[in-house]
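# just coords:
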């Protein structure tokens, strides 16, 4: 049983709402960072000469580290003090944001993003776990809802705020934005949060944590580096081999452990597995599209950073609309019907988007983006509720941790796989005739690099070729999304339980959870 060092009187301290406000500000920052960097990537690529693969690392470094450390971070908080570890996580996040803002090359941006993943992995679970030491039971639901809503709100605001900052300041400003808000969170935690811990909490499994981090990192490395180095390159093949060995070792260790960090036996529950796959596919699509789309909007359509942020809103708008309507539909038709239909809608949106040409314009993009947002949210929200409903109450904690981890893995794979597909197709289609070695290499690195070279040389043919090549690659990625979504729809219809979920499983928390920062 948890031992809480704060007294009952301190829980009812009126300052608890100020503490909650600081936690909300911190969670808003995590929401921003789910989407704000995507808008900045083309600008960073142009300034630092980042290739498509390097841009993928900027996005994925955060996700991979977050996915690997979220569960052990929660356990460390339980054992050594949730307040202490939350402050530590916020401190790491703040320091990493400063590193990102001051970075002068791609490597330091990637390092900063990885360190932000470390901090975020502590902040997300511990911001929730400190609430029982602040609020009585009848106020906890409201507090949880406010924190969840803050992280969910940050996602649609991130591209807009990031675009405005990029139009007025340098790209490092998207990192500086975090600093004052996180500093407020640290100060509030120092003076307003009581300490709480659970001495009976299990020890952190450092071996499993290392296997998860290195295995997932090796897999992502091989996928991202494949198009540039070649799929037969020794480092790429070695990355895949290392991933197989490390992840196999993780599975064997978790299956044999008495208290596994990741309870993989839960995947034997058909209802949990099918719903988890649907929720993970949603994150795969969301992360992949958010990575690819800003480059299309800025390089091909020529919009500025703020215009790009605004033009991503239809995707988020479709998701928020579906989040409000998902529960009534699940109650009426059942999760299986809603999730299967939503995946078909997502497939339709992807196949529609795959008809994009260089001359399509934004109106067509807004149409398929809106439909895709509806499909993603209608699939993810009931699937998350269905996954948890498939488990017994004593399995809920382990199920939630496993579900969060596989969803984060889906995000990382979305950026890596779809980005690699686009990078390979772009390089194959791009015409660099007449360019010297360095100029041709820069143009092949990314569509942004091609436009930089074209502007410097006045080469309109190169810009046109780059636009055509990138759109071709994006269309291929959308076809893959459509095929995978259709396959997932068939699996969902065949494997998901047909019962209607209880109303209480969705409500406010489920509406925002799939689009919150832990998603």
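Thanks, I have it. Values in this document were obtained by computation on a predicted structure and should not be read as measured data.
# Every contact and neighbour count from this point should use C-alpha atoms.
OK.
# Let me know how buried the residue nearest to residue 300 when sequence neighbours are not counted is, in neighbour terms.
Computed as CA to CA, 6 or more residues apart in numbering, the closest residue to residue 300 that is not its neighbour in sequence is residue 467, at 5.3 Å. Using other CA atoms under 10 Å, residue 467 has 23 neighbouring residues.
# Could you measure from residue 467 over to residue 429?
Note on residue 467: its distance to residue 429, by CA to CA, to the nearest Å, is 10 Å.
# can you pull the contacts of residue 369?
314, 315, 318, 349, 353 (CA atoms under 8 Å, 6 or more residues apart in numbering).
# do the same with residue 11
133, 134, 135, 136.
# Select from those residues the one having the most neighbours.
Most surrounded of the contacts of residue 11: other CA under 10 Å gives residue 134, at 30 neighbours.
# Next up, a structure to set beside the first:
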């Protein structure tokens, strides 16, 4: 005979299993981001490819992932959060398996784009499902645990990737994502309950198409600019096309009955502040997940395993600090904690800028820990703030908009930072009076930015390795100063828009845009 407590126990256990399924899916996402970044030199050695083609190994995933999150959130509200989650995590596992057998960089980029689409469906469906299962302080704890899970993936992804590359080759990195996705699929299929928004309408296909097209054209233009020049006709055409598609997207969203993105939300200061907060980690933290492995392996000569171990310093605070930040909301507002974390992160970037290539690896550890500590403070609070800006039944829209801003911003940031680093490296090569053919200097700078020091030396044999490393170090130094400045500005905006913003259970009111 069942006691009254037994149904409650079963319901709690079911919620925990749902949380574990979503966290497993969330764990696979940073692994799929950091792993290929560590594997990029090995992929280049095995498959070859131009710098642009190799850039798409990371950017194709981020671009498709970011551009599809809003659409996936709308689909989750309409057709069911469980259904979208299961379809997404199954597709993610299958594309990860296919990536392990990719024959060249073209297939690799194509499959990475497909993997990003599936990942968007899994994350949007899973986060929207969590928003329906947990309320108040329980929701804060759940989303903080989700942030910690991301931290685990970011912290140990490079180590796992380095170990797998060293012992089993770069293809095994994608097989590990397949295994995690399979576990999430089994858990989610067994315990997740179906939920949807009864008022949700169909997907805004014109809006989704124009938004994705604008992102794709802009990203491709930024990636190709270092090679072709910002004033070249192809780049100008791509940038113009991106602007036209973005304008078309805005017109569509203002005219359709059920837009993918409700532009009226931007009239609320707190909603605008959350979007600034979502974009801030891209320049203060996420780009380092790609730039640092490239520097450590390609420029400084560390093995993939050694570089992976060093990257733990950047992401280790993610294991505990997001949970501690959730507890700090008892006394401080989430907005204030987030802005403070960004300032700490900016200090770490300035500290890291003083570490030139060739210094002992131990010199990088403390600045990397400082950056990780700073970004971990808002990391566990951002998702909860995002859900709080719209009514609970529009959780799919809220998480979709926030995650799109965050991930699309990361993809754009990667492209922009890569282009800026290439430009700075080329400028330093000119400053060192390194002569060469007209086309050799820009390509050598691009190869340096990608960590391909041997190819850069073959293009400029008269320069010597020391001069090329010095040019890269100077460019990296200036790049970190730029990133620190962007992070300080982001912190100021977060303080201005969100300094009084608490998580829903702290404010004692229903989630409303304000």
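Ah, there it is. Note that the structure is a prediction, hence the values are computed from the model and not measured.
# Now compute the TM-score of the two chains, please.
Here the TM-score for the pair of chains, by TM-score structural alignment, normalised by the length of structure 2, is 0.83; 496 aligned residues with a CA RMSD of 3.8 Å.
# which residue in structure 2 lines up with the residue nearest to residue 300 of structure 1?
Using TM-score structural alignment as the criterion, residue 467 of structure 1 maps onto residue 469 of structure 2.
# Its match and residue 414 of structure 2, how far apart?
Distance from residue 469 of structure 2 to residue 414 of structure 2, by CA to CA: 22 Å.
# likewise residue 337 of structure 2?
26 Å.
# More neighbours: which of those two?
residue 414 (27 against 22).
# so that one makes contact with residue 59?
Yes - counting by CA atoms under 8 Å, residue 414 of structure 2 touches residue 59, with 7.3 Å between them.
# before we move on, the earlier item: host element of the residue nearest to residue 300 of structure 1?
helix 460-495 (DSSP states H and E).
# other SSEs contacting that helix?
On a contact count with 3 or more CA pairs under 8 Å, 6 or more residues apart in numbering; DSSP states H and E, helix 460-495 of structure 1 meets helix 270-295, helix 335-353, helix 419-429, helix 447-457.
# What are the buried residues along the longest one?
By neighbour count, with 16 or more other CA atoms under 10 Å as the criterion, the buried positions of helix 270-295 of structure 1 are 271-295.
# That helix vs structure 2, average offset?
Here helix 270-295 of structure 1, set against structure 2 after superposition, deviates by a mean of 1.8 Å using mean CA distance after the TM-score superposition for structure 1.
# after superposition, how close is the helix or strand following that helix to structure 2?
Downstream of helix 270-295 of structure 1, the first helix or strand assigned by DSSP H and E is helix 305-311. Following superposition, helix 305-311 of structure 1 is found to deviate from structure 2 by 1.0 Å on average (mean CA distance after the TM-score superposition for structure 1).
# Same check on stretch 315-329 of structure 1?
Stretch 315-329 of structure 1 sits 3.2 Å off on average (mean CA distance after the TM-score superposition for structure 1).
# Just the buried positions in that stretch, please.
So stretch 315-329 of structure 1, judged by 16+ other CA under 10 Å, has buried residues 315, 316, 317, 318, 319, 320, 322, 323, 326, 327, 329.
# quick one: stretch 470-478 of structure 1 to chain centroid distance?
Mean-position distance between stretch 470-478 of structure 1 and its chain equals 21 Å (CA atoms, centre = their mean, to the nearest Å).
# before we move on, the earlier item: with distance to residue 25 of structure 1 and secondary structure added, can I get the contacts of residue 11 of structure 1 in TSV?
Formatted as TSV, those follow (distance: CA to CA, whole Å; DSSP: H, G, I helix; E, B strand; the rest coil):
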residue	distance to residue 25 of structure 1	secondary structure
133	19	helix
134	17	helix
135	18	coil
136	21	coil
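# Residue 28 of structure 1: which of the residues you listed is nearest?
Using CA to CA, residue 134 comes nearest to residue 28 of structure 1 of the contacts of residue 11 of structure 1, at 19.6 Å.
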